[in-house]
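Peer 1: based on what follows, work out the 3D shape:
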Amino acid sequence: MAAADGGVEGGGAWCCVFSPGLAKCLASVAGDGRIRVWDTQSGDLRHEYVPSSHLSATCSCLSWAAARRLHQEVPQKKKRRSEKEDEELDLLAIGTAVGSILLYSIVKGELQRKLSGGHNGKVNCVRWHQENDRLYSCSDDKHIVEWSVSTGKVKCKWKAEKGSISYLCLSPDGQMLLSAGRGITLWNLETKEVYRKFTGHATAVSSLAFATVRPPNDSQPSDEITGLYFLSGAVHDRLLNVWQVRSDRKDKNAVLSFVLTDAPVYVDLATSGDREDPVKLAVVCQDGQLHLFEHILNGYCKKPLLPTCTLQIATSGKGNEVRPVPILAAVFCSGSQSVLIAYNTLLHPVIERVTLNTNESQICLVRDTEMTVSLSMETAVTKVKTPVVARDVKVLVPGIPGHNATMKSTLMQSRKTEAKRKDSANEFTIEERLSAMDIDAMEVKHKGGFPQADNFAVLLVQGLESNDASILNKVLQIKKDALVKTTIARLPVTAVVPLLHEITRRLQSHPYRALLMVRWLKAVFTQHASFLSTLPDLVPQLGMLHQMMESRVKTLQKLSRLHGKLYLLSAQVAASKRAQDASTVIQSPKLVYAEASSEDENSEHELMEDQESDENWENEIEESVDDPKMHIDKEVSEDSGEDLHTESESEKE
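Peer 2: Just a heads-up that it's a prediction; the model follows:
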C-alpha cells in the first residue's frame, strides 16, 4: 500500500510510483515531460508516452488503477499467459498542470480517455476507487471532483478547503476519504459531509496513508468509526505524524511521530490486518535515504521514534571518491522481508531487490550505476577512426574552467607587447574589480577605469566554477546589451551549460529577474547555438528551462486579455463617475459679480447730476412763466447788472 502514490513534491514535474500489488511496473516522469513505464523484473523500458502539448501541460501526479482480474467464466478468446498478465495491469491516471486528467492504457500503449471540465487549476493528486469506475482528484482550485471513468464526466464536485488541496487518500474499505492542504479533513463519501478535522502541518501535506484496516466484523456505522490510524507528511517537515480517529471527537492532534532526515517523498506500509502486529514503514526522503520503521500502533506515544534501519546507495568514482546515489521509491515485497527500491535518476532508474537486515542501523550499498545503465540501455555502435597527428602540430581545444578559460579578444591581440607589460604591472585583483563594477556608485576608482568585456568573462567563469554568489550577482546585473554580447562571445564553451543552469535557477527562484536573465539567454543562444546543438544530453539539461519558458509565454495571451478587460472596466467606471458629477452641477448661477472702474462710476454720477439739474431748470422756467413776480425780479436783476457793468468801466478809466 503506497502512500506517496505519485505525489509531486514541491510542485515540479518529477515523480515516480510503483504499480499496486506485486509492483511489476514503475511509472516515472522527468523534466522532459515523457512518461516512462519500466519493468521491475528485467529493468527494461516497456512504454514511453509523450502527451500532446506536454511542455505546456506538464504532468503533476501519477496513480495506478487497481489490478484488473480476468473473468474465466466467459472467455471470449483464448489468450496467452503474457497477455493475461498484461491485462491485469491496465490504466494509469496522469494529472496535468492545466486541470485535465489523462488515462493511459498499458495494454494498448495509447491514450484511452481524457477527463476535462472538472478543475481550472493544477491537479495535485489523483486516487482510484476500489471499483476502478470512480476516480477522485484535487486541485489548486480548492475543489474535490468525483469522476466516472466509463463516461468521462464529473459525478460530483464540492469545495473542501479555503486554500489549495495537495493530497488525497481513500480508506481501504472505500467509504472514507482524506483530503489535506495544511489541515486534514476526513470525509464520508456517501454523504460528502465532514466526519472529522485534524490540525495538520505548517506546510502543504505531501503524503497520506491509512495505517490500519477496519475489522470486517465491526458493526458500527460509518459515522462512529474508531480505532483507525493514518500517516501524514508535509513539505519541508522532517516528521511523519500518526493520527487516530477517535469516537469522542476531541483529540485533533497527532498521537505519534517518526523522525526523518528530510521531507518524505515516498511512503509504503506493510500491515498484517491484526492490530497487535507491528506496522512496517518504508519512507524515502528528499535527501535520497530510505528509513525503515517498525512499531505497534496502540495509542499515544510521547517520544518521537527513530528509524530502526537506514539504507543508502553510493557509487565509487575516480580516486576512490564515494558519491551518493539518491533513492527514488521503495515498496515492500511479499512477506515484508525484502524491499524493492528504485534509485539513480528518473531518466534511467535502476531497480533492485534488497533483503532487509534490521540488526544493522546503517546500510550503505556501493553500486556502479554507470555500468548498470550502460548495460541495460541499447546504444548504437559507430565506427570511430583515430586521426594520425604529427609531433609538431598544435591542437587547439576549448579552455577548461579555471585553467586558461578565456579566449583572447581582438583588442588584446592588437595591443603592443610594451603596453601589455605596463598593464600587467597595474593588474587589478578580483576584489578591486568587484568594487570597480559597482554600477550604483558609478565612480571610477582606478586609473584604468571599469573592467572590459574580457575581465567580465574571467569573473563569470570564476564565479561559475567557485559558485560565488557575489561575483555572479555583479556580473549578471549588467544591463547593456552590447556588453552582454561581448562577454558571452569571450566565454569558453565549457562554461555555457553551467551558465544556463545558473540562469534557470535564478529564473525559478526570482521571477522578477526575468528581464535581466532573458538578455543573457538571448546572447548565449545566439553565440553558442552550434555548440549546444552538438550536446547529446541537451534535452534533459535544458528541459526544465524550455518548460518554464513555454509555461510563461502561454500565460501572456491570457494576461493581455485580462489587462484589456480591466482597462475597459476602469474606463467605464470613470466615465459613469464623471457623468454623475456633471448631472449634479447647477446650471443657473446664484450670484454674478461684475467689478466696474472708478472712471465709469464718476461719469455715471455726473450724468445723473446733469439730468437732475436740467429737470430742476426746466421746472423753474415753467414756474417763472406762470408767476408775474418772477418777471419783475428778472428785469430788476437785468438793470442792476447794467449798473454794475458801468461802474466797473468807470473804475478802469
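
Peer 1: switch to C-alpha atoms for all contacts and neighbour counts from now on
Peer 2: Fine.

Peer 1: how about stretch 514-530: buried residues?
Peer 2: A514, L516, M517, R519, W520, L521, A523, V524, Q527, H528 (16 or more other C-alpha atoms under 10 Å).

Peer 1: helix or strand: which one has the first one?
Peer 2: Counting by DSSP states H and E, the secondary-structure element that holds A514 is helix 514-527.

Peer 1: after that helix comes which helix or strand?
Peer 2: helix 529-533.

Peer 1: how far out from the middle of the chain is that following helix?
Peer 2: 29 Å (C-alpha atoms, centre = their mean, to the nearest Å).

Peer 1: what's the first helix or strand after that helix?
Peer 2: Following helix 529-533 toward the C-terminus (DSSP H and E): helix 538-583.

Peer 1: that next one packs against which elements?
Peer 2: Packed against helix 538-583, as judged by 3 or more C-alpha pairs under 8 Å, 6 or more residues apart in numbering; DSSP states H and E, are no other helices or strands.

Peer 1: and stretch 253-266, end to end?
Peer 2: Stretch 253-266 has an end-to-end distance of 23 Å (C-alpha to C-alpha, to the nearest Å).

Peer 1: what ranges do the helices span in the stretch 351-500 of the chain?
Peer 2: Along the stretch 351-500 of the chain, the stretches classed as helices by DSSP state H, counting those that start in this stretch are 369-376, 410-414, 417-425, 430-436, 453-466, 469-476, 481-490, 496-509.

Peer 1: out of those, indicate the one that is most buried.
Peer 2: With neighbours defined as mean count of other C-alpha atoms under 10 Å, the helices of the stretch 351-500 of the chain peak in mean count at helix 453-466, which reaches a mean of 20.

Peer 1: I have a second one here; can you model it like the first so I can compare?
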Amino acid sequence: MVCKTEASTGMILRTFSAFSKAISSLCVSSDGKMLAMAAGQLKPFSCYDNKKMQKFSGHPVGVRCMAFTEDGSYILTSGVGERHIAIWKTGLADQNQGANCVLSMNHPAIFIDSKTETGIGSDQKRFYILAVSEPGLCYFWYGADITDLRDKKPPKVSAARVSKGDLGIFGARIQGVVKEASGHMVATYSSLVKPCFERVSRCYGVDVRLEPAQVEALLPMLDHSVSQKSRDVKTQVTALNRTNAEDAILPLPKLYAPGKKRKHDGLTD
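Peer 2: Alright, predicted model coming up:
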C-alpha cells in the first residue's frame, strides 16, 4: 500500500494499492507529478489520480535505490546485490518496457543521484550520474546523451581510511555543473561519529582520493551530578578525535541517579 500523508499533521490523505508484493523503494519526480515505485517490477504513477502510467520489466530482486533524473525523463534504479544501474525512459506507451541503458559497477550501489544540463543553443541534454557503492567508492558518469553513457568508463572518488572504523564515502550529491563534463559534488566520508564533508571539483576521466581532515570535533560533556542551574553556568568541553571516537557509537547502559526511586524496590541486586 502507498499512503499520502499531510506532513504538518501526520493525517493520512489517501491510500492505494500498487503491488501485490511489498514495495522496496519509491521516489517522486522533482516537479511532483510522478511517483515511481518498485517491488522487483517498476511502475510510475501519476501523483494526481494515482493511475499507473507505465510498467517496466524491472529487476529480479528488490530495488534498493531509485531516483528520477532532474527533468523526470528517466528513472535510475539498482537492485539488491546487483552491480549495475538501470536507466528507464518515462513517457512511452509501451508496456513491460526494458531498460534503455545499463551502467556497470564493481560493487552494488547504495545511493544514486543525477543532474541534467541543456547546452547553450541546443535542446540536447547532457547527463551527469553519481552512484555510491557498498565499499565506499563514488562513481561518476557523464554523457552527451543516454546512449553515450553506455561506453563510458566512470572515474571514481575514494576516501583514505585512517582508522579501523572509517567507512569510506557513504553519502554524496551532485551540487552543480561548472562546464561540460565537469562539476561540483559534496561527499560525506570517514566516521559516522565524526563525518567529513568535502566539496569536490570533478573533471570527467580523473580519479580523486580524499584525505580526512585532522581537525578535532568539540562536543559538550555535561556533569549529571550538578543541578541544571549550575550546569548552565559551567560547561566542560572534550575533544573527540580518532583515538577515542571509535567506541562513541556504542549504546550506553542506563544509569540510575542516587536517590532515584526504582520500579522494583522489593528486589535486591
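
Peer 1: TM-score for this pair?
Peer 2: The TM-score (TM-score structural alignment, normalised by the length of the second structure) is 0.73; 225 aligned residues with a C-alpha RMSD of 3.0 Å.

Peer 1: now the helices of the stretch 351-500 of the first structure in a markdown table, with distance to K565 of the first structure?
Peer 2: Below are those laid out as a markdown table (distance: least, C-alpha to C-alpha, whole Å):
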| stretch | distance to K565 of the first structure |
| --- | --- |
| helix 369-376 | 54 |
| helix 410-414 | 53 |
| helix 417-425 | 60 |
| helix 430-436 | 47 |
| helix 453-466 | 44 |
| helix 469-476 | 36 |
| helix 481-490 | 34 |
| helix 496-509 | 29 |
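
Peer 1: quick one: which of those is nearest T646 of the first structure?
Peer 2: helix 481-490 (115.3 Å; C-alpha to C-alpha).

Peer 1: where in the second structure does that closest one fall?
Peer 2: Helix 481-490 of the first structure lines up with nothing in the second structure when matched by TM-score structural alignment.

Peer 1: ends of stretch 296-307 of the first structure, how far apart?
Peer 2: OK, stretch 296-307 of the first structure end separation, C-alpha to C-alpha: 14 Å.

Peer 1: do you know which of the helices of the stretch 351-500 of the first structure lies nearest Y266 of the first structure?
Peer 2: With C-alpha to C-alpha as the criterion, Y266 of the first structure lies closest to helix 369-376 of the helices of the stretch 351-500 of the first structure, at 21.5 Å.

Peer 1: counting by contacts, list what that closest one packs against.
Peer 2: strand 349-355.

Peer 1: in the second structure, point out the residues matching the strand it packs on.
Peer 2: With TM-score structural alignment as the criterion, strand 349-355 of the first structure aligns to 195-201.

Peer 1: repeat for stretch 551-560 of the first structure
Peer 2: So stretch 551-560 of the first structure is aligned with nothing, judged by TM-score structural alignment.

Peer 1: cool, stretch 81-96 of the first structure as well?
Peer 2: Under TM-score structural alignment, there's no match for stretch 81-96 of the first structure.

Peer 1: any idea how far apart the tips of that stretch sit?
Peer 2: For stretch 81-96 of the first structure, the first-to-last residue distance is 34 Å (C-alpha to C-alpha).

Peer 1: buried residues, it. List them.
Peer 2: E85, E87, E88, L89, D90, L91, L92, A93, I94, G95, T96.

Peer 1: got TSV for those residues, with distance to V279 of the first structure and secondary structure too?
Peer 2: Output for the buried residues of stretch 81-96 of the first structure, formatted as TSV (distance: C-alpha to C-alpha, whole Å; DSSP: H, G, I helix; E, B strand; the rest coil):
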residue	distance to V279 of the first structure	secondary structure
E85	30	helix
E87	32	helix
E88	28	helix
L89	27	coil
D90	30	coil
L91	29	strand
L92	28	strand
A93	29	strand
I94	30	strand
G95	31	strand
T96	34	strand
